[in-house]
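Visitor: quick one: sequence and predicted model below, then my questions.
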Amino acid sequence: MTEDSSTPRGVLTGYRVLDCSIAMAGPFAAQRLGDLGADVIKVEPTTGEWQRHAAAGGARGNQINVSFLSLNRNKRSFAVDLKAPHGRELLYGLVSESDVFLQNYRPGVAQRLGVDYESLRTINPALVYVSISGYGEDGPYRDRPGQDLLLQALSGAMLSAGAAGTPPQAAGQYIVDAVTASTAFEAVLAALLHRERTGEGQRVTVNMLDVITTLQMQEISVYTMGGVPQERSEQPHAHVYIRSPYGTFATTDGFLALAMPHLPTLGDLIGEPSFAEMDGETDGWDRRDEIHAKVADKLRTRSTSAWFDLLSAAGIWVAPVYSYEELVNDAQVAHNGTMVEYDHPTEGRVRTPGFPYRFSRTPARIARGAPLAGEHTREILEDLGVPSERVSALLDEGVIASASAPS
């Protein structure tokens, strides 16, 4: 993938981001900045970030595992030992010429490495410094592991769906990590806008507990202001605060999602006469389990497509439950250009979700795939003005690492 002068410049072209984060939330946020044209330098150990080497869902690449590949496109890799004084000096040089510094170190690590905000602001007062944590920079949970499933459990979200007496069900994706990434991405853009207006850099903190809590703005307000507790009923409703029927139902060949239909209309279509005199806003709550069970009994008699065609034609909110195979081959997904493809020097043809925002004049694009560990170390240091012989000496000392992509 080479630069083309005819390609529109990204909205963040000219900004430099130092991505010192690992795992998902930080790298995903930094990738989005890179998709918009920022020069994102992934700062990783000389052996590479740990996620390069751990399989995702059993899927392994040739040299780069699938998780790392999916979260680190549009970045250059600078492999350096930050515990070595010479390594920190090199990073400080990059800090002086960067706009954003992003990290999700465990509490105390940034200070030990000398890359905390107070240290870096003395080098570059205009720096936007973003720190992502699990529970906050301090407080009683400061040292707890900020892992997605644990945050889902703590947030209360798991008890907003499912049936009473059954184990709470986690989301089918790393929802806390993903929303934290989006939140950090938005925070960077807001802080850069402030800097454009005032010239001031600042420290921005994002924690996963606050993110997943504020994501439930409506649900938690129903409890805090409406006084309605989370009470799961006997049938597996998709949300405790939404009337029946609301959830997924088995058909003869799959599953169908059904959301808050007009009960008399639904009853007429599925052959359930008891719904004719029901009112959704009263019976939908008071007879929630009864309604769910009757709908489930009727919908299991026909195929997903048959029910979808019938119900959607009547204006009822309904959708098939897709597998990933069905999703990535869907006509609307194809029309939107949701999936992107490119060639990677070690992993071959890559097909992955793209960027969710659209800009008419400054579109997101893929300039490069996920880098090899240290693939751009020499290039980055030469950009910084470090002499070639000094780079070679640092390589010999093991302070930095370099790799070349196969031609």
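Guide: On my side now, so go ahead.

Visitor: alpha carbons only for contacts and neighbour counts from here, please
Guide: Noted.

Visitor: in this structure residue 244 contacts residue 237, no?
Guide: Yes. If you go by Cα atoms under 8 Å, residue 244 and residue 237 touch, sitting 7.5 Å apart.

Visitor: now for the two: what residues contact both?
Guide: residue 292 (Cα atoms under 8 Å, 6 or more residues apart in numbering).

Visitor: between those two, which is the more surrounded one?
Guide: When neighbours are counted by other Cα atoms under 10 Å, residue 244 and residue 237 differ, and residue 244 comes out ahead with 30 against 25.

Visitor: distance of residue 335 relative to residue 341?
Guide: Going from residue 335 to residue 341 by Cα to Cα, to the nearest Å gives 15 Å.

Visitor: which of the two has more neighbours?
Guide: More neighbours surround residue 341 than the other of residue 335 and residue 341, with 12 against 9 (other Cα under 10 Å).

Visitor: show me what contacts residue 168?
Guide: Applying Cα under 8 Å, 6+ apart to residue 168 gives the contacts 158, 159, 161, 162.

Visitor: got another, please set it beside the one above:
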Amino acid sequence: MGLPLQGVVVLEFSQYLSGPSAGLRLADLGARVIKIERPEGGDPSRKLAIKNLWIGDDALNFHTINRNKESFTANLKDKDDFELVKKLIQKADVITHNFRPGVMERMGLSYEDVKKINEKIIYAEITGYGKEGPWSMKPGQDLLIQSISGLTYTTGNSDDDPMPFGLSVIDSICGIHAVQGILAALISRQKTGKGAYVELSLLESAIALQFELFTTWFLDNNSVKRSKVSNGNPLLGAPYGIYETKDGYIALAMMNIQTLRRALECAELDQFHQGDVFQKRDEIKAIIRDVLKHHTTDHWLSLLHKHHLWAAEVKDWKQLSQHEGYKVLGMEQEIRLQDHSIITTRCPIRIDGEKLYVNKPAPALGKDTEKIKNELA
């Protein structure tokens, strides 16, 4: 199967997660992604281990983000290396970077510099907070962005401390936004012949991710509050959230409160109408919480599903991976290295019914330098 981005060349000056996650998805879709790395150390995420797990000389995390790419090492302060990079830019379609404002400019690789080398280039730049304003030079790290953006007040209950997501959600969503911007610019270039300068920031992605919350807050800033009981979404009424059962947990989504009353056989809910699910949210949820503790998750699911209500068991990764509903998706793929193999997830996109599997590992630092030099000769 020919992939849609086959023939597109991406030069990835990016590091850590946001920019490289965009490169990962572009590579999955067929682009040739070449990481431009410093000879000494390369992408710092090579040494940023998660749970102190390593594959060879590189952190496991590096392998999850940078599979299916090539590595070209260049000292951009060296004249000969810089000339080689300029030759690569002449052949490239896309450049990505996620350095702080001013870094690429000091290296002579700003958009204006690059456009003189290749006027059709798509230049995608990710910063932490934008290039202007009092925060522009602050470190753009995921937890810090979550904290500044208000996102930590969407998770947990109202009496809890601010609570971040348990993953680098802003890096990931900004990478997705970068792919969207790059693909839009590539389509535009196909029509007009002109390149584009695509700008993103982690903070803008974090704010955009909360579009429902911000829109609600703009209208009524007192209406966005986490519920005290089983908060699932601060904008949604009872019973939306996760509840403990006798042997685990159960998730309840949006549903009619009187239908829920019949499913649970809970007379205490008789006093409430559908219009109460917001005004009396915590009172309703507290009743549901106390009822659900008395029977197992399967018991409640059978009753809830009998009434066509939206409910699901809460699984951990082991429970999920053992279920046929997971297995049929085929989300796992093996990445083979010289002395190791690792299991990771595949691209979630299917094209013409085909799942996109690529077993090419992340590159060793500088692995493709000589090969690419020969191509440029």
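Guide: Yep, that arrived. Values in this document were obtained by computation on a predicted structure and should not be read as measured data.

Visitor: structure 1: matching residues for the helix or strand harbouring residue 283 of structure 2?
Guide: Element membership for residue 283 of structure 2, per DSSP states H and E: helix 281-292. Per the alignment by TM-score structural alignment, helix 281-292 of structure 2 matches residues 288-299 in structure 1.

Visitor: could you tell me where stretch 189-209 of structure 1 falls in structure 2?
Guide: Counting by TM-score structural alignment, stretch 189-209 of structure 1 corresponds to residues 183-203.

Visitor: now stretch 145-153 of structure 1
Guide: Using TM-score structural alignment, stretch 145-153 of structure 1 pairs with 139-147 in structure 2.

Visitor: can you give me the first-to-last residue distance of the match of stretch 189-209 of structure 1?
Guide: 21 Å.

Visitor: what's that stretch in contact with?
Guide: Against stretch 183-203 of structure 2 from outside (Cα under 8 Å, 6+ apart): 111, 119-130, 140, 142, 145, 149, 170-171, 174, 177-178, 181-182.

Visitor: how much space separates the counterpart of residue 331 of structure 1 in structure 2 from residue 53 of structure 2?
Guide: Following TM-score structural alignment, the counterpart assigned to residue 331 of structure 1 within structure 2 is residue 324. Distance, residue 324 of structure 2 to residue 53 of structure 2, by Cα to Cα: 29 Å.

Visitor: please apply the same query to residue 296 of structure 2.
Guide: With Cα to Cα as the criterion, residue 296 of structure 2 and residue 53 of structure 2 are 37 Å apart.

Visitor: which of the two has more neighbours?
Guide: In this view residue 296 of structure 2 and residue 53 are compared by other Cα under 10 Å, and residue 296 has more residues nearby, 16 against 12.

Visitor: list the residues that contact the residue nearest to the more buried one when sequence neighbours are not counted.
Guide: Sequence neighbours aside, residue 246 is the residue nearest to residue 296 of structure 2 in space, at 4.7 Å (criterion: Cα to Cα, 6 or more residues apart in numbering). Residue 246 of structure 2 makes contact with 292, 293, 294, 295, 296, 297 under the criterion Cα under 8 Å, 6+ apart.

Visitor: try it again with 7 Å
Guide: 293, 294, 295, 296 (Cα atoms under 7 Å, 6 or more residues apart in numbering).

Visitor: which parts of the stretch 251-377 of structure 2 are strands?
Guide: 311-313, 332-336, 341-345, 350-351, 354-355 (DSSP state E, counting those that start in this stretch).

Visitor: out of the ones you listed, which one sits most buried?
Guide: Of all these, strand 311-313 carries the top mean neighbour count, a mean of 18, counting by mean count of other Cα atoms under 10 Å.

Visitor: isn't residue 320 of structure 2 up against residue 327?
Guide: No. Checked against Cα atoms under 7 Å, the pair residue 320 of structure 2 and residue 327 is beyond contact range at 8.8 Å.

Visitor: what helix or strand is residue 64 of structure 2 on?
Guide: Counting by DSSP H and E, residue 64 of structure 2 is part of helix 60-66.

Visitor: name the helices or strands packed onto that helix?
Guide: helix 18-28 (3 or more Cα pairs under 7 Å, 6 or more residues apart in numbering; DSSP states H and E).
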